[in-house]
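Undergrad: got a predicted structure here, sequence first:
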Amino acid sequence: MSDALRRQQQLIDKLEEQRRLEEGEWVELIGGRTPESAACIRERARAVRDEHYGRKVYTRGLIELSSYCKNNCYYCGIRRSNNNAVRYRLSDEQVMACCREGYKLGFRTFVLQGGEDLFFSDERLVPLVARIHGAFPDCAITLSMGERSRESYQALFDAGAGRYLLRHETADHLHYRSLHPQEMSPFRRHKCLFTLREIGYQVGSGFMVGSPGQTAEQLARDMDFLHYLQPHMIGIGPFIPHRHTMYAGEQAGSLELTLFMLACLRLAHPKALIPATTALGTIDPKGREQGILSGANVVMPNLSPVEHRKDYDLYDNKISTGEEAAECRFCLQARMARIGYELVVGRGDSLVG
């Protein structure tokens, strides 16, 4: 065994034992990874995930509520300045129809996701959440509707939402500035995440892998931030460029590095819920399966109305039909079975305290 591989294994041992590394150690692990160390950490991640969750893969029904967004994130296809974007908003009745269909298909978690659309004020969103909660009391309601006030988060929690997804995207402030306009603040986003946790939500955060200019040092800061947040859910996926953004010509994040970071996250957060994301399935036909084999344990098929699935266009070639569609849950179930995992119904709550 080479000295480099021996050092990698020492770092993996420490991560599994202590659930964190120092920043320099993260840089060493990520920057010095080899095919052998990647295979080792993925195997360890599978064992840790299986220890806590068994071979169960939880499903969430994704409902993409709105393609309007007030923000102008430089990498995003639904950024407000993209005049080529197709804009839509789902009505309450459309959302309820998605939930009814999802419930029949076996989904017991609904994820309402959208751009930061000012149309969905508390006056509109709180009654909708309460209506879903009243109609499907055995289901978890997850929101991914961006930065809001503490009062808004509290009102939505009181109405029946129990989970909230808000990726921090990058914990390095200079890197954040390269991806977002000056009007947006990483400090505000971090404050929102800790506020959500204080209220009692199961909180999800995460970051992009391979975003323009990203370094191993920046990924180390992401891992350090998540250590302090201790989220219940962690979603990461490869950066994928969009043709109508300033980063259209950039290279997408790699499957290899994304899977390595997934495995790192599983060892650092053994009880977290970690999805094999749509972005993984977009960059590789077997990306979702590879994510599960790297320690992930959640998939999120699309429940949105068929006529709008292509319009929630965050990045180029985003999959939204075929086996990505919620209607093909049994196709996805077969794919998971082929790699030795079971797609299960149920709320699938996080084991993080």
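TA: In hand now; what should we look at?
Undergrad: contacts and neighbour counts: CA atoms only from here.
TA: Noted.
Undergrad: what secondary structure does residue 266 sit in?
TA: The three-state assignment at residue 266 reads helix, by DSSP: H, G, I helix; E, B strand; the rest coil.
Undergrad: okay, now it: neighbour count?
TA: Residue 266 is flanked by 29 other residues according to other C-alpha atoms under 10 Å.
Undergrad: so it sits against residue 297, correct?
TA: No. With contact defined as C-alpha atoms under 8 Å, residue 266 does not count as touching residue 297 (9.9 Å).
Undergrad: now for those two: what residues contact both?
TA: Contact criterion C-alpha atoms under 8 Å, 6 or more residues apart in numbering; residues shared by residue 266 and residue 297: 49, 274.
Undergrad: and residue 251, what does it touch?
TA: 212, 240, 241.
Undergrad: neighbour-wise, which one of the residues you listed leads?
TA: Going by other C-alpha under 10 Å, residue 240 tops the contacts of residue 251 with 29 neighbours.
Undergrad: that residue: what secondary structure?
TA: coil.
Undergrad: with adjacent residues omitted, what lies nearest to it?
TA: Spatial nearest neighbour of residue 240, excluding adjacent residues (C-alpha to C-alpha, 6 or more residues apart in numbering): residue 252 at 4.7 Å.
Undergrad: put this next to the first one:
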Amino acid sequence: MKDLIDKLYYEHNLSRDELLLLIENRNKGLSDYLFEKARQVRIQYYGHDVYMRGLIEFTNYCKNDCYYCGIRRSNSNADRYRLDKKQILNCCDTGYDLGFRTFVLQGGEDNYYKDEIIADIVSTIKAKYPDCAVTLSIGEKSYESYKMFFDSGADRYLLRHETANYIHYSKLHPSNLSLESRKQCLYNLKEIGYQVGCGFMVGSPYQATDCIVEDLLFIKNLTPHMIGIGPFIPHKDTPFADKTAGTLELTLFLIGIIRLMLPNALIPATTALGTIHPKGRELGILSGANVVMPNLSPTEVREKYLLYDNKICTGDEAAECRICLQNRIESIGYKLVVSRGDCVPI
């Protein structure tokens, strides 16, 4: 199996059958070898730098009813909130003083925020902080909407595809949502000129290894700038409340594979990783990740933005979270840097 990792290291590509073989025959020795190779590639492109993204979760209203998500429309137990422009800018002010040079505006698909409102918020942030990048993560929109946000100054867009397998997608989402539409949005974002991020859940209900391989092949074909993967974690107020969570072990293995497939990708060590294991984010970095996304949202709303149960850092002040994360990253020989953290060219 090490020969497949070596092939991935040198050629950045494996066939469907090779990926399937590698994933299904993984073990600790193979994982350690993969992570060693992933670190070599990651250091080649990004050194020991870890980029910070300041996450601002500005609304937990969502028109969608995805079966895995805690802010799904049908969850009547969710305590809904929206941040206004002033509150969002206050988060940016706090973040800038703490060294953040990327702000990620993330929310449910909330029709309250018309395109003009989003564009105005983006352009105001860019005017106030021209040395910062603005990332949007607000779901599926029309080509014209994406173009408006881009023209207003948005640099990046995160849209996790969740699964690239059509049958699997239908088991995770109601019938009004389609994988075809999701993929088209990603292609539109690339065409417009965004730095694009996609990603999927590891260990989501009904996911087979074939599904994971399909995800990897889709990502390789799309060649996004960012890939965010994290373990599925159930939420008590969803149809998947009693489903088994994804594992740290498989998530880390896939981070390593993705690092070798797309050597210059920006790969976050996600909050979900830190939720399922006390050192999950550190292990993510050591598996090939190079991004962390501390929360800049006001502390009074953080517990309301729960996509899954037991989410970490919901009560920390932004400064506390940033210092804690810096110490954790430095403890494994890496460093948080003050930078936009753009994707480097191959």
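TA: Cool, got the structure. Remember, predicted model here, so these are calculated numbers, not experimental data.
Undergrad: TM value for the aligned chains?
TA: Overlay of the two chains. TM-score (TM-score structural alignment, normalised by the length of structure 2): 0.98; 346 aligned residues with a C-alpha RMSD of 1.1 Å.
Undergrad: returning to what we had before: which position in structure 2 aligns with the residue nearest to residue 240 of structure 1?
TA: The alignment partner of residue 252 of structure 1 in structure 2, by TM-score structural alignment, is residue 245.
Undergrad: now the strands for the stretch 101-250 of structure 2?
TA: With strands called from DSSP state E, counting those that start in this stretch, the stretch 101-250 of structure 2 shows them at 102-107, 133-137, 156-158, 195-198, 201-202, 226-227, 230-231.
Undergrad: which one of the ones you listed lies nearest to residue 43 of structure 2?
TA: Taking C-alpha to C-alpha, strand 226-227 is the member of the strands of the stretch 101-250 of structure 2 nearest to residue 43 of structure 2, at 16.7 Å.
Undergrad: so which bit of structure 1 is that closest one matched to?
TA: Going by TM-score structural alignment: strand 226-227 of structure 2 matches residues 233-234.
Undergrad: OK, contacts around the residue nearest to residue 240 of structure 1?
TA: Contacts of residue 252 of structure 1 by C-alpha under 8 Å, 6+ apart are 210, 211, 238, 239, 240, 241.
Undergrad: please pull up the equivalent of the second one in structure 2.
TA: In this case it means residue 211 of structure 1. So residue 211 of structure 1 corresponds to residue 204, using TM-score structural alignment.
Undergrad: what's the closest non-adjacent residue to its match?
TA: With C-alpha to C-alpha, 6+ apart, the residue lying closest to residue 204 of structure 2 is residue 232, at 5.1 Å.
Undergrad: that neighbour: how many residues sit nearby?
TA: Using other C-alpha under 10 Å: residue 232 of structure 2 sits among 25 other residues.
Undergrad: show me what contacts the residue nearest the centre of structure 2?
TA: Taking C-alpha atoms, centre = their mean as the criterion, residue 228 is the residue nearest the geometric centre of structure 2, at 3.4 Å. Applying C-alpha under 8 Å, 6+ apart to residue 228 of structure 2 gives the contacts 160, 197, 198, 199, 200, 267, 268, 270.
Undergrad: what do we get in structure 1 for residue 65 of structure 2?
TA: Here residue 65 of structure 2 is matched to residue 72 in structure 1, going by TM-score structural alignment.
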